[in-house]
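Asks: Next come a sequence and a model predicted from it.
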Amino acid sequence: MSKNIIVLIGGPSSGKTTLINALKEKGQVCYPEISREVIREAQAKGIDQLFLENPLLFSQLLLEGRIQQFKNAHKEESDYVFLDRGLPDVLAYMNYIGDSYPNTFHQACKEYQYTHVFVLPPWKEIYVSDTERYETYEQAVLIHEHLKETYKKFGYHLIEIPKDTVENRLNFILGKLSKIN
């Protein structure tokens, strides 16, 4: 079996991190979302919302971090490696706010391709805002649409995960992967 680099995408507070944590508990190799780390580092330097204040710098830092995650994932011994968000997320968020970005962002998305993309739809009942998540639920829905559109532009087939319990969502992913591979 070849290496499967699997990315989970979706708007803010759709359950990605909870699902990544559940996959980890089942012994899967998982890489966390890195934007919270970038946000906390900026906040420690007195920048409250780096994405809002300097979206290009924030996006460049995310892109670099996600490229490193992709490279590290290929070194893992496991057949499956799950990532909480991928490179095209950076472009989707920049498109969402209407900012431009260098062509190197687009090239990175073409160069580093994921094996499978699972998408978690917006889910109002589980939506929560916090110090690193400033978006409203309505904005999360718009971001979700930008994410789907961006991944499709790079030729990805999106597999939508149904709204269900964490255990059922986990079983859905693992079941789909067993049928695909």
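Replies: That came through fine.

Asks: Please count neighbours and contacts with C-alpha atoms only from this point.
Replies: Noted.

Asks: helices and strands around whichever strand or helix holds Ile39, which ones?
Replies: Element membership of Ile39, judged by DSSP states H and E, is helix 35-44. Using 3 or more C-alpha pairs under 8 Å, 6 or more residues apart in numbering; DSSP states H and E, the elements in contact with helix 35-44 are helix 50-53, helix 55-75.

Asks: closest to Thr17 out of those helices?
Replies: Of all these, helix 55-75 sits nearest to Thr17, with 15.6 Å by C-alpha to C-alpha.

Asks: most centrally placed residue in the chain?
Replies: For the chain, Arg85 is the residue whose C-alpha lies nearest the centre (C-alpha atoms, centre = their mean; 1.2 Å).

Asks: was I right about that one contacting Gly11?
Replies: No. At 9.9 Å, Arg85 does not count as touching Gly11 under the criterion of C-alpha atoms under 8 Å.

Asks: Look at the residue lying farthest from the centre of the chain and tell me its secondary structure.
Replies: No residue in the chain sits farther from the centre than Gly46, which is 25.7 Å out by C-alpha atoms, centre = their mean. What DSSP: H, G, I helix; E, B strand; the rest coil gives for Gly46 is coil.

Asks: Take this one as well and set it beside the first:
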Amino acid sequence: MNRFVVISGCSGGGKSTLLAELFARGFSVVEEPGRRIVRQEQEGEGLALPWVDLAAFARKAIAMAIADRKAAADNAGWTFFDRGLVDAAAALEWATGETTVCRLAASYPYHPTVFMTPPWPEIYAGDDERRHGMDEAVAEYERLAALYPALGYEVVPLPKVSVGERADFVLDRLQG
């Protein structure tokens, strides 16, 4: 069984916090490609930032997501990804109309269950790496919530509960 689990969904919905909890419980986790790319680009004079050149950003995110998946190949047990290849390819499709999502998704599959953080305005916060507003975050969530099932994944929305309860929910769902 594929043990690569994607946590996707709304920006600011608690994905990174959930991954930190899963890591604290001893699981392998992979940080969101987008945040790593933004940090790298901001350290230099890079222009592959989502608010400058979304297509260049998405292409870098695709390459990083593929590399992340390959790097995790030898991990034992569950590996949790904060977003992944489908999210990156969806961003490229949104920016350019290029339809790479289906081909990439088939080439690099994840566990058939994808957990989605729903929009949660009460915890949403922008920062230097997340400059878009809640409206853009919700629109992205809606695109992903439609795309994952179209690619054959089962989408499971995460409840709006404490991070510990969310981690328990994910683990219980994967065990059952």
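Replies: Yep, it's here. Predicted model only: the values in this text are computed from it and were never measured.

Asks: Overlay the chains and give the TM-score.
Replies: The TM-score (TM-score structural alignment, normalised by the length of the second structure) is 0.91; 175 aligned residues with a C-alpha RMSD of 1.7 Å.

Asks: residue contacts, the aligned residue in the second structure for the residue nearest to the centre of the first structure?
Replies: In the second structure, the residue paired with Arg85 of the first structure is Arg83, using TM-score structural alignment. Under the criterion of C-alpha atoms under 8 Å, 6 or more residues apart in numbering, the neighbours of Arg83 of the second structure are 6-9, 32-33.

Asks: run the last query once more with 6 Å
Replies: Arg83 of the second structure sits next to 6-8, 32 when contact means C-alpha atoms under 6 Å, 6 or more residues apart in numbering.

Asks: can you check Ile9 of the first structure too?
Replies: Residues near Ile9 of the first structure by C-alpha under 6 Å, 6+ apart: 85, 119.

Asks: what separates it from Tyr96 of the first structure, distance-wise?
Replies: Ile9 of the first structure sits 15 Å away from Tyr96 of the first structure, going by C-alpha to C-alpha, to the nearest Å.

Asks: quick one, which of the helices and strands packed on helix 35-44 of the first structure is packed in tightest?
Replies: helix 55-75 (a mean of 18; mean count of other C-alpha atoms under 10 Å).

Asks: now the helix or strand that contains Leu83 of the first structure, how far from the chain's geometric center?
Replies: Element membership for Leu83 of the first structure, per DSSP H and E: strand 80-84. Distance of strand 80-84 of the first structure from the chain centroid (C-alpha atoms, centre = their mean, to the nearest Å) equals 10 Å.

Asks: That one vs the second structure - mean distance after superposition?
Replies: Compared with the second structure after the fit, strand 80-84 of the first structure shows a mean deviation of 0.6 Å (mean C-alpha distance after the TM-score superposition for the first structure).

Asks: helices or strands up against that strand?
Replies: strand 4-9, strand 29-31 (3 or more C-alpha pairs under 6 Å, 6 or more residues apart in numbering; DSSP states H and E).

Asks: would TSV of the ones you listed with distance to Val117 of the first structure be doable?
Replies: Putting these into TSV (distance: least, C-alpha to C-alpha, whole Å) gives the following:
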stretch	distance to Val117 of the first structure
strand 4-9	5
strand 29-31	14
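
Asks: right, and those - which one's nearest Asp130 of the first structure?
Replies: Here strand 4-9 is closest among those (C-alpha to C-alpha), at 19.0 Å.
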